[in-house]
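**Student:** with the sequence up front, the predicted model follows.
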Amino acid sequence: MLLIKNGKILTMAGVSYENGCILINNGKIVKVSEEISEMECGASEVIDASGLLVLPGLIEAHCHIGITEEKKGFEGDDCNEMVEPVTPYIRAMDGINPMDSAFHNAVCSGITSVMVGPGSSNVVGGQFAFIKTDGRNIEDMAVLVPAAMKIAFGENPKTNYNDMEKMPTTRMSIAGMLREELFKAFQYKKEKERNKEDFVPDFRKECWLPVLNGEIPLKAHVHRTDDILTAIRIANEFGLKITLDHCTEGHLVADEIKKSGFPAIVGPSLASRNKIEVQNMDFKTAGILNKKGIKVAITTDHPVTRIQYLPICAGFAAKEGLGIEEGLKSITINAAEICNVSHRVGSISEGKDADIAIFDGNPMETFTNCIYTIINGRVLYDRFRDSEKNEKQQ
């Protein structure tokens, strides 16, 4: 058993403790209370969090960690299959390298889980996976697989296929190709339901069933207002769930997004305005959407912005109108709810995974340090221990 005591605990579940305790056993949170007796609980390991802030492990809701590996160039870049515009059958799980050095950066920053998947060069990019940031075997790291189906609108697929002189080269053809693929997927679903005994599965269509059955959302790469509204339109036409990822100009159509009921994953706002469709990028977007009642998470879109700056991105959004509480929610419970994993992670609650990050201040402030990172009840990062190691090595 692991006991965390004397910490200021923000559970992100509507309760906080100025001087509280958390008891962990077999990778799960078994008790959260103002006081837990060290002697009575029989803890074999104790962390004294006096003067520290205890939060649920931080969550990155949209990134390409392990697929676009750091320091590897082409050999380590498996983010986009850029020769065929519709590839729903490819799986992030088959491209994530847990040895990517960015996973270590994530753990040392208090980021305990991530939503990872293909990039945005294709109209349909493939299946995302929600995983923990610690491990060597990707299957052991998995929390939800598949977790979403990536689709993309606008500049990226247009640019990629225009260079090849093939469709799609316009926003009209992007939408048309997506509609065609969804129509065929629904036809496949109906045929399978009609002919259960004699049905022959199609590998390229079977992957759509979790989306069509409402189990996972479409994950839409959308920056401009017209792309945001087209994504909403198509999702409504087919009765599908969707998340609006990046949502750069979302503040310009906040009322329409609110009406749709779909959540937004905003960012990367700590990046260059290097494309036409991100000319209106601003940290104020998240706050404007939140004030309309839209559920918001923050993303670095790693490696566009490096993953360890996730809490800083949330801090800039908090400064520009999102506020401190909602800023923290955007990288904890809101991210978990948008990614459909809030039953496992996102808050410090009894029965949930023991994924916890402990800081010496608010993680959205630049001078704050992550002191401990705990994943599945194991202390994966201890700043004091690691500092001692480094000193000895020097």
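**Tutor:** Yes, it's here.

**Student:** switch to C-alpha atoms for all contacts and neighbour counts from now on
**Tutor:** Noted.

**Student:** against residue 300, how distant is the residue nearest to residue 167 when sequence neighbours are not counted?
**Tutor:** Computed as Cα to Cα, 6 or more residues apart in numbering, the closest residue to residue 167 that is not its neighbour in sequence is residue 161, at 6.0 Å. Residue 161 sits 26 Å away from residue 300, taking Cα to Cα, to the nearest Å as the criterion.

**Student:** likewise for residue 51?
**Tutor:** Counting by Cα to Cα, the separation of residue 51 from residue 300 is 29 Å.

**Student:** what helix or strand is the residue nearest to residue 167 on?
**Tutor:** Using DSSP states H and E, residue 161 falls within helix 155-162.

**Student:** I'd like to check the angle between the helix or strand just after that helix and helix 155-162, please.
**Tutor:** Counting by DSSP H and E, the next helix or strand C-terminal to helix 155-162 is helix 171-194. Angle between the axes of helix 171-194 and helix 155-162 is 90 degrees (criterion: axes from the mean of the first three to the mean of the last three Cα atoms, to 10 degrees).

**Student:** let's bring in a second one:
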Amino acid sequence: MIVIKGGNILTMAGDIIENGSILIENGKIKEVGKNIVAPLDAEIIDADGKLVFPGFIDAHCHIGLFEDGIGFEGEDGNERVEPVTPHLRAIDGINPMDVTFKEAYEGGVTCVATGPGSANVIGGEFAVIKTYGNRVDDMLVKAPVAMKIAFGENPKRVYNEQKKSPVTRMATAGILRETLFKAKLYMEKQQMAEGDISKMPEYDIKMESMAKVLRKEIPLKAHAHRADDILTAIRIAKEFDVDITLDHCTEGHLIVDHLIKEQKPAIIGPSLTDRSKYELRNLTFETPGILQKAGMKIAIMTDSPVIPQYYLPLCAGLAVKSGMDEMEALKAITINPAEILGIDDRVGSIEVGKDADIVITEGHPLKDVNFKVVKTIINGNVVLNNN
């Protein structure tokens, strides 16, 4: 049992609680407020003069799948030999021993959505995991959480090098449509069989994976930078009546009027990087603020290892510098990604009943480049003690 006392608590679920307290028991938040009476056997954490946040959440990265400084042996995020691989699962490729996990929670990031890269039209299943642990199964929050798909330059480049489709945006969209249609037929055949095994279609693990999308159990997670790619992703999602998140959404600020009509959540970034390819020519930290002010639900991401995980708060701070409201930027790395990923019943805010994922800082992570994470708590355990 732990009691955090004396800090200014930014719950992300209401007003800031000044000089507040949090009671943690069995890995969960049991009580939040002022003047909480600490049980005699409780460990007391003095947060006087410090800020207390819910653990930061990165809604799109590849941590554990592209290991730090290793090269090919540590690259397990892209199966670059065929463009349709929905049956691949992030949980089978993540190495929780990679040093970037430690760096993540040292920077206050306690929860991430991680999964396949963008080489393939359909890359596979993302998972949400905590950043502390040595076995993925014990770190899981939700798996699968989304099905990764990709538009634009990446699949074109990868398969042009192999001299096979897709080498155009038309082919990328066509392959995605074809796969969704095949999955729809596969499901219809299963339904028509009415449980008769002799009439069931031959088992197809790829179609089983895509069926989760068509049943709206998970959304498509669409890698799309350019405005036309973003709108193609939306077009196909509407065509098949499936859920979708717009990941990267680099040119989202150029088509705000269209995106507002569609009301699909956007996960924006990585913005703290160079314009390494043509579709990033309109990259700007103004995008999150423009979309948020227009009424969209947005999250900010690192795309780690593109940007190191511990720079997630810095990315939110730079969005504020470029015009985004400070509290909205905090929401973009806490409660908003939790809601977009469908895990807000467990994380994203400091509320009774949620996982005790908490970050205590000296200095404000969005305002002070020299801010310090004093303590990181994940599932009620102090995993970083940096007094």
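**Tutor:** Received it, and whenever you're ready, just let me know what you need. It should be emphasised that the depicted structure is a prediction, and the values quoted were computed from it without experimental measurement.

**Student:** enumerate every residue touching the residue nearest to residue 167 of structure 1.
**Tutor:** By Cα atoms under 8 Å, 6 or more residues apart in numbering, the contact set of residue 161 of structure 1 is 85, 167-169.

**Student:** what lines up with it in structure 2?
**Tutor:** Taking TM-score structural alignment, residue 161 of structure 1 has residue 159 as its aligned residue in structure 2.

**Student:** ok so, going back, so how far is the helix holding residue 161 of structure 1 off the chain centroid?
**Tutor:** Relative to the centre of its chain, helix 155-162 of structure 1 is centred 24 Å away, using Cα atoms, centre = their mean, to the nearest Å.

**Student:** which positions in that helix come out as buried?
**Tutor:** Residues of helix 155-162 of structure 1 classed as buried by neighbour count (16 or more other Cα atoms under 10 Å): 155-158, 160-161.

**Student:** any figure for the gap between the match of residue 161 of structure 1 and residue 176 of structure 2?
**Tutor:** Relative to residue 176 of structure 2, and taking Cα to Cα, residue 159 of structure 2 is found at 15 Å.

**Student:** so how far is residue 160 of structure 2 from the most centrally placed residue in structure 2?
**Tutor:** Geometric centre of structure 2, nearest residue: residue 59, 1.4 Å, by Cα atoms, centre = their mean. Note on residue 59 of structure 2: its distance to residue 160 of structure 2, by Cα to Cα, is 30 Å.

**Student:** repeat for residue 257 of structure 2
**Tutor:** Applying Cα to Cα, the value for residue 257 of structure 2 to residue 160 of structure 2 is 34 Å.

**Student:** same question, residue 79 of structure 2
**Tutor:** Remark: distance between residue 79 of structure 2 and residue 160 of structure 2 (Cα to Cα) = 15 Å.

**Student:** circling back to that earlier point, show me what the residue nearest to the centre of structure 2 aligns to in structure 1.
**Tutor:** Under the alignment (TM-score structural alignment), residue 59 of structure 2 pairs with residue 61 in structure 1.

**Student:** and what of residue 261 of structure 2?
**Tutor:** Residue 261 of structure 2 maps onto residue 259 in structure 1, by TM-score structural alignment.

**Student:** cool, residue 85 of structure 2 as well?
**Tutor:** So, by TM-score structural alignment, residue 85 of structure 2 is matched to residue 87.

**Student:** what sits against that match?
**Tutor:** Neighbouring residues of residue 87 of structure 1 by Cα under 8 Å, 6+ apart: 81, 122, 124-126, 204.

**Student:** out of the residues you listed, which comes closest to residue 346 of structure 1?
**Tutor:** Among the contacts of residue 87 of structure 1, residue 126 lies closest to residue 346 of structure 1 (Cα to Cα), at 25.0 Å.

**Student:** give the closest residue to the closest one in space, chain neighbours not counted.
**Tutor:** Excluding its sequence neighbours, the residue lying closest to residue 126 of structure 1 (Cα to Cα, 6+ apart) is residue 88, at 4.1 Å.

**Student:** which ones are touching residue 90 of structure 2?
**Tutor:** Neighbour list for residue 90 of structure 2: 65, 77, 114-116, 124-127 [criterion: Cα under 8 Å, 6+ apart].

**Student:** do a quick rundown of the strands in the stretch 201-350 of structure 1.
**Tutor:** Under the criterion DSSP state E, counting those that start in this stretch, the stretch 201-350 of structure 1 carries strands at the ranges 218-222, 242-246, 264-266, 296-298.

**Student:** the third one vs structure 2, mean deviation?
**Tutor:** Pointing back at strand 264-266 of structure 1 there. Compared with structure 2 after the fit, strand 264-266 of structure 1 shows a mean deviation of 0.5 Å (mean Cα distance after the TM-score superposition for structure 1).

**Student:** before we move on, what about the first one?
**Tutor:** In the superposition with structure 2, the aligned residues lie an average of 0.3 Å away from strand 218-222 of structure 1, counting by mean Cα distance after the TM-score superposition for structure 1.

**Student:** what sits up against that strand?
**Tutor:** Residues outside strand 218-222 of structure 1 that contact it (Cα under 8 Å, 6+ apart) are 120, 148-154, 211, 228, 231, 240-248.

**Student:** and residue 31 of structure 2, how far from residue 366 of structure 2?
**Tutor:** 27 Å.

**Student:** these two: who's more crowded?
**Tutor:** Per other Cα atoms under 10 Å, whichever of residue 31 of structure 2 and residue 366 has more neighbours is residue 366, with 21 against 17.

**Student:** my guess is that one is in a helix, correct?
**Tutor:** No: counting by DSSP: H, G, I helix; E, B strand; the rest coil, residue 366 of structure 2 falls outside a helix, being coil.

**Student:** residue 58 of structure 2 versus the closest residue in space to it that isn't next to it in sequence, what's the distance?
**Tutor:** Counting by Cα to Cα, 6+ apart, residue 317 is the residue found nearest to residue 366 of structure 2 once chain neighbours are left out, at 4.1 Å. Between residue 317 of structure 2 and residue 58 of structure 2 the distance, using Cα to Cα, works out to 14 Å.
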